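Enquirer: Pasting the sequence and the predicted coordinates here, then a few questions.
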Amino acid sequence: MGLLAIWSVVVAVTMSQSKPDWDRIMRSAHEPTEERVGDIRCAQVQLSDPAAAPTRGFRLAWQGAIVAAACMLVALAWIGAYGTLRVQHAETLARVEGEVGNKALILEEQLRRQLLTIDQTLRILEAAWQNDPGHFDLSAWSRQLVMLTDASLQVFVADKRGIVWASTRPEIIGNDVSGRDYFRHEAALPTDDGKMFISTLVQGLTTRQWQLNLVRRLDRDGDVFAGVVSASYDTAALAQFYGKVEVGARGLIGVVSTSDGGLRTLVGPVPAEPNANIAGTPLFAALQASPNGQWLGPSAPDGIERIHAFRSVPDRELAVLVGVDRDEALHALMIWERGAVVFAACITVLALLMTWLLLREGRSARRREKALAHDSAVLAEANARAQAKAAQLEATLSGMTDGVMMVDADLQLVAWNQHFPEFTGVPPEMLQVGLPMEVILRAQAMAGEFGEVDIEAEVTRRMARLRTGGSTGTIERTRPGGRVLELRRNPVGDGGFVTLYTDITTRRQTEDRLRQAQTMASIGRLTSGVAHDFNNLLASITGNAEMLDRDLHDDPVHARRITIILQAAERGAALVRQLLAFARKQALAPTRVDLNGVVRNMSELLRSMLGPTIRIETHLGAELWPALADPIQIEHVILNLAINARDAMPDGGQLAIATTNEDLGPAGATPDLPVGSYVVVSVADTGTGMTEEVLSNVFEPFFTTKPPGKGSGLGLSQVYGVATQSGGGVRIDSNIGVGTTVKVYFPRAIAGSGVVPDAVINPPGGTAGRPAQDAPGPGGCKVLLVEDDPSVRETVAAMLSASGYTTIEMEGGREAVQLLENGLRVDLLLVDFAMPDMNGAEVARIARRSQPSLPVVFMTGYRDEERISGERWVLMKPFLTPALAKIMRDALERTGDTRGTVWSPIRKVS
């Protein structure tokens, strides 16, 4: 309509120039008027019938003017359509290239992380082999480490001849890999280059699966080649993962070697043959020219025209290739382009038709007036729609949670919303259209938004960057109050720019909590494996030391050394419990606990332990709720916090222990401490305090600021683990030079809620040092002992003999089951829970088929609540003879009792 209006004006102007007495002939014509509605300017022209018919010469001139105006309209329509098409094509192509680039970046990051994970795992295995080649056990490491990613097939070790002698897949042991490129490469190196080598695509000698081998060299005695440790990377799994990424029906995703052009994997409409190569193709030439760029051209191997994005994997000579079919990606644009061409063609036809009508009806003023009136109505409607859209845009900006600011090419404020001053520290009252950006930056600097800086120097620096265009893009900034903002600054066509301010504080906090959860999960997996093996060693040490004590207790020298051995074993067991506490995998015994009573009972112990230079105050809450927690662990929590407070006050000070009830509502709750009722014990000191850096790492195991030998770094880790495993949490408030307050939250014990029986809370047993003698078990009782560890089995058998039991020893579960199925009758089954091939629970289940009332006592170095829950008698390693005899008697006498008992005989209880 706008073009038609312009065309009408051109016609009118042409007619006025072609006939000097036009005013006399068209005296009722009106001058064009301009009306501004919002930001739209509309030309309105009204014409009425001429008073007299024009002459023949004037009519010819008028007809020529009409034709010229029609030609001009057609030319403008096609020029406008061409310009719009060009802009739309460029924007659409840029958007598609951006999407393809983002997918390539995501896939490259995923591949890079998988390769880094495998490289780190191989480094660990290489270091383990280098430390002790003769005792290197790959299977043991595979149980203790998160070995590889889901795309990995196996890990194996080959000697210097290329013979595989260890593998996570036993069927490949003995294979000869000396002919493989990776083995020849590592063997040919004069020394270890310290890098992981990635092989070409090969088929496994046994699995026949296509794979990449990732290899690190093993050296002995310096630089003497001793073999390789390798992980096999499953390209089929990689292709399956890439196949889930949406790139369209004719898109492709591949991993390419940047050195030789070999396709390591390819997902697309035409799957590549193994060891396919694209070297020499335009696609590979484009990749080498720009390893992290874009390219539009024919793909290899099918030759389809695609929009490609490349992202190289650093230091791996690999690149991720993503390509989308050009026609598919630009299909909507092509439809739009056809529509634009059709629209321009329609304008052309309309112009020609209107020209014909005007030439035919040139003398009809009534029709002209009606047509112009109709055009005016259309323009008015368009103006109304424009005003409505402007109102919608203003409402949208006002409703945005982001702050928005727009400046023009002169760096002066044009528009903003109500969140802009909130996110920038600029007073709202000073904002006005035309405000220079320099004034805004100065107000921010004075408000401390840029930290402690020289205000004028900082303003000058930032203005210089704005004038040179160096401040576009996305950055993050932390405000003085701790809020984290994401700033996205994008240029606009007139030379100015728009800045969006987004509050991402919650997102960053969530990411931090996720990283902490992942750290704890990794430590938990490592701790579980260490706890089982370490407690087995301690069980053998403590049992044999106890038996030596019986024979040598009259010799003071030997008795003292045995006491030292038992005390060291107790410290080792305590260390394992501390690690399990942090990983939230220790067995707790929750019950209703009076925190006020616990604090009162510990007062004298704390005073004697902290010394006279520290003044202890207690503030016990009135009508304190009972807490649901393990009372022994609560004592450990308070002791750990008191010791940390003492170390923070080397010159003395004040220690305040307080208890209180606290209801956390939605405002005070966090993902670590959900809404609920808690009983809180707090320990406050007047010590040196902690920095922000220390606070961010304070719960990490083995993190300590104390000098060597002064602390293990597990104290606060154990506090955190006990609190979170109990269903609570920990909050710390610390100021340098003022002191630190640690608040430990335990859930409130609700009346009627189930708690663990008292037998779990106070397990009987000896302590480290000289064991308490206990009466032996009934003579003649026959015990079937099943334990896969020879040293532990021998030690436990000696303990049973010393307690008066007849013992039948079995190394594995299957041998024990075979004896029972052949008719062996025993009075009690003493079985290790974690055994290869068949665990203790399976042995007990089969044994109870023939003897339903057979009492079963489980031994375990690590209590897995999910797998061992519900069992009656569980004996935690390490243990001494009195504890073993006690639980044996209890199992024999109370077979019909369903109440469970957990024994921890090395642990001191109060």
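Expert: Perfect, thanks for sending it. Predicted, not measured: the structure shown is a model, and the values here were computed from it. Numbering: from 1, shown residues only.

Enquirer: only C-alpha atoms for contact and neighbour calcs from this point on.
Expert: Will do.

Enquirer: Tell me how far the longest helix seen in the chain lies from the chain's centre.
Expert: Counting residues, the longest helix in the chain under DSSP state H turns out to be helix 56-131. Helix 56-131 has its C-alpha centroid displaced from the chain centroid by 31 Å (CA atoms, centre = their mean, to the nearest Å).

Enquirer: Then stretch 518-528?
Expert: Chain-centre distance of stretch 518-528: 16 Å, with CA atoms, centre = their mean.

Enquirer: Name the residues of it that come out as buried.
Expert: The neighbour-count check on stretch 518-528 (16 or more other CA atoms under 10 Å) flags 520, 523-528 as buried.

Enquirer: And stretch 86-104, by the same measure?
Expert: The neighbour-count criterion (16+ other CA under 10 Å) identifies 89, 92-93, 96-97, 100-101, 103-104 as the buried residues of stretch 86-104.

Enquirer: another structure for you, compare them:
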Amino acid sequence: MSEHNRTAAIEERRFRLLIDAVVDYAIYMIDPDGIITSWNSGAKRFKGYEKNEILGEHFSRFYTPDDRAAGLPQQALDTAINEGRFEGEGWRVRKDGTHFWSHVVIDPIIDTNGQLLGFAKITRDLTDRKMAEETLKQSEQQFRLLVQGVTDYAIYMLSPEGRVSNWNQGAQRIKGYLPEEIIGQHFSIFYTPEDRDNGEPQRALEIATREGRFENRSWRMRKDGTRFLAHVVVDAIRGDTGTLLGFAKITRDVTEAHEAQVALEKTREALFQAQKMQAIGQLSGGIAHDFNNLLTVILGNLEIVQKRVGDDARIGRLLENATQGALRGVSLTQRMLAFARRQELKTESVDIPQLVQGITGLLRSSLGPGIRIETRFPEGLEPVLADNNQLELALLNLATNARDAMPEGGCVIIAAQPQVVLEQSHATLAAGRYVCLSLTDDGEGMDASTLSSARDPFFTTKGLGKGTGLGLSMVHGFIEQLGGRFVLKSEKGHGTTAELWIPVAGEGAPSRSQSRSAEPITVPRLSVLVVDDDSLVLTSTSLLLEDLGHRVVSATSGNQALKLFDAGEVIDLMITDMAMPHMSGAQLAHAVRLLKPDLPIILATGYAERLEGFAAQLPRLPKPFTQMNLVEIIARSMKRDTGRSG
């Protein structure tokens, strides 16, 4: 053997050893008919056959039955012959029958004469990669199905330029567009015209590109042109090299949540306002009660002094001035009691058009010539259940406020409309029929801060010494005590409307025409028991009664009064204060009624307490009272007791 041939043999042997040593690839030869003629270690490892088991076998045995039936083995060889190479992937079968995913390369081997000697076949096991791809594909498919199935969120992709590239069910439901209508459109179509003009769509993409994410809450447009409040998140999507591939956009319709939050805030504000008004009302009522006791003492003593001072004109003027000052205090406490809903009301059937007509002259003189008054009442307006005098006073208060809001003159409209509040409504009023009496001016109006405080007692914008700040609070308390509602509507520069929602009078409501005719008052001299825990009031009341010629027995508590009955004290009439510690006037009256069923009893009170049982039927003497008030209520009580006894 020549040296050249020996070297070639050595090289071929080395090459064969190299091929055989490769374990990551199956490398083997097949003849022109597809019979296996060589087998390396990698082929043995992949396919499980020993060399002596597989040499001489046809390579098609590695194919699945379906692929063999389809003629794929021969097609692979034909492709290698015709194109110089075959390359592909597919499932192959091991000796033990298991399948693996392979990457296959088949090269034809041609001699120098162009004759086909066979084929070189290289197979690589890509099962792990294939399974990973399948897993990823399945995961992506599941993710697409998940995203597509979401209906509460609009989830879609944008190109780097902002064009919609896909569209899920949630986007279709929330925004109203079908996929074929919106894919390819620029996402700015969802923005309001004003946001588009301000460049908001581009700003969102710029922030997402720069910071990786954009998030905000703002109004968006549906296909039908309606608006909804959207919570929006835009995330930038980048490739492995950092290239911007587009944006992922998630939109949620939060309109209902926003409206619920607004409603909750309004409810909280209304609750806070109600609690504030209740707390101030309790404070005002308590102050007014104590103040009424003081005024009862002052007015009572002034009345007695005035009767005994003689004809000294100077002293008479001083007493008259002191009395007028005390009466101003009475007016102040009445307004405070009105706000606290503790005033004495004489409810009756009131015809609103008739009431307004009756005070039109007073209104015109109060408002002045620069203000025009218009009235708008429908035909057949039902009467309301109200205190006629207090309702007149409320209208005068509102008219005065309207006048002050129109220093250059203007128009006041007094109107009324029937209203019905249903059971299922969210109004603070009880279900029933009402008349909404309104007074509207075209004056300066109030800003939100002033409007929220307008009904608070002692709040005023009129300057020092020009108002008590109790006008609107009195109206509020009066209407609430009637079972109605006081509503103020105002906007700065657009005037004010004050609404009084007043319950409609029932069939049996008394009217002003049913009032009793005046009769001469005659009262015999009586033995009167006066009960009050305030010694000043007790003394003042006793002096007024004694000045009328009555015999007075006094007690500072309910227990002390009962002891007088037990001791056999002769008593024709009892006047007791309502608010006393340990035993209230109502409790004392009940106990005395058991001892003396026919004894006339009068309840003196600084404000209108709610009473139940027989105490609610007793005559009530509002504080502060005059000597004439005592004469009238004693006469009424004695007459009433005589009628009941007979």
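Expert: All right, it came through fine. Remember, predicted model here, so these are calculated numbers, not experimental data.

Enquirer: After superposition, what's the TM-score here?
Expert: The TM-score (TM-score structural alignment, normalised by the length of structure 2) is 0.68; 523 aligned residues with a CA RMSD of 4.8 Å.

Enquirer: circling back to that earlier point, would you turn the buried residues of stretch 518-528 of structure 1 into CSV with secondary structure?
Expert: Listed next are the buried residues of stretch 518-528 of structure 1 as CSV, based on DSSP: H, G, I helix; E, B strand; the rest coil:
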residue, secondary structure
Met520, helix
Ile523, helix
Gly524, helix
Arg525, helix
Leu526, helix
Thr527, helix
Ser528, helix
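
Enquirer: which one of those sits closest to Val228 of structure 1?
Expert: Proximity of those to Val228 of structure 1 (CA to CA) peaks at Leu526, which lies at 25.3 Å.

Enquirer: which one in structure 2 is aligned with that closest one?
Expert: Taking TM-score structural alignment, Leu526 of structure 1 has Leu283 as its aligned residue in structure 2.

Enquirer: Tell me the spacing between that match and Arg341 of structure 2.
Expert: Relative to Arg341 of structure 2, Leu283 of structure 2 is positioned 12 Å away (CA to CA, to the nearest Å).

Enquirer: Leu544 of structure 2 too?
Expert: Leu544 of structure 2 is 29 Å from Arg341 of structure 2, where distance means CA to CA.

Enquirer: same check, this time on Ile602 of structure 2
Expert: Here Ile602 of structure 2 is placed at a distance of 22 Å from Arg341 of structure 2 (CA to CA).

Enquirer: now do Ala399 of structure 2
Expert: Summarising the geometry, the distance separating Ala399 of structure 2 from Arg341 of structure 2, computed by CA to CA, is 22 Å.

Enquirer: So which of Leu544 and Arg341 of structure 2 has more stuff around it?
Expert: When neighbours are counted by other CA atoms under 10 Å, Leu544 of structure 2 and Arg341 differ, and Arg341 comes out ahead with 27 against 21.

Enquirer: Now do the SS call for that one.
Expert: Put simply, Arg341 of structure 2 is coil when judged by three-state DSSP.

Enquirer: again with Lys130 of structure 2
Expert: Classification of Lys130 of structure 2 by three-state DSSP places it in helix.

Enquirer: Show the contacting residues for it.
Expert: Taking CA atoms under 8 Å, 6 or more residues apart in numbering as the definition of contact, the neighbours of Lys130 of structure 2 are Trp101.

Enquirer: re earlier: generate a markdown table for the buried residues of stretch 518-528 of structure 1, with distance to Arg113 of structure 1 as supplementary columns.
Expert: What follows is these, written out as a markdown table (distance: CA to CA, whole Å):
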| residue | distance to Arg113 of structure 1 |
| --- | --- |
| Met520 | 20 |
| Ile523 | 20 |
| Gly524 | 22 |
| Arg525 | 20 |
| Leu526 | 21 |
| Thr527 | 24 |
| Ser528 | 25 |
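
Enquirer: Which member of those residues is positioned nearest Leu4 of structure 1?
Expert: Met520 (71.2 Å).

Enquirer: I figured that closest one was touching Ala583, is that so?
Expert: Yes: here Met520 of structure 1 lies in contact with Ala583, judged by CA atoms under 8 Å, at a distance of 5.8 Å.

Enquirer: what about Pro581 of structure 2, which SS state?
Expert: Taking three-state DSSP, the label given to Pro581 of structure 2 is coil.

Enquirer: Could you report the neighbour count for it?
Expert: Other residues near Pro581 of structure 2 number 10, with proximity taken as other CA under 10 Å.

Enquirer: Counterpart of Gly549 of structure 2 over in structure 1?
Expert: In structure 1, the position corresponding to Gly549 of structure 2 is occupied by Gly804, as judged by TM-score structural alignment.

Enquirer: Tell me who's in contact with the counterpart of Arg372 of structure 2 in structure 1.
Expert: Structural correspondence for Arg372 of structure 2 with respect to structure 1 (TM-score structural alignment): Arg615. Taking CA under 8 Å, 6+ apart as the criterion, Arg615 of structure 1 is in contact with 652-655.

Enquirer: cool, Thr151 of structure 2 as well?
Expert: For Thr151 of structure 2, the set of contacting residues under the criterion of CA under 8 Å, 6+ apart consists of 168-171, 173.
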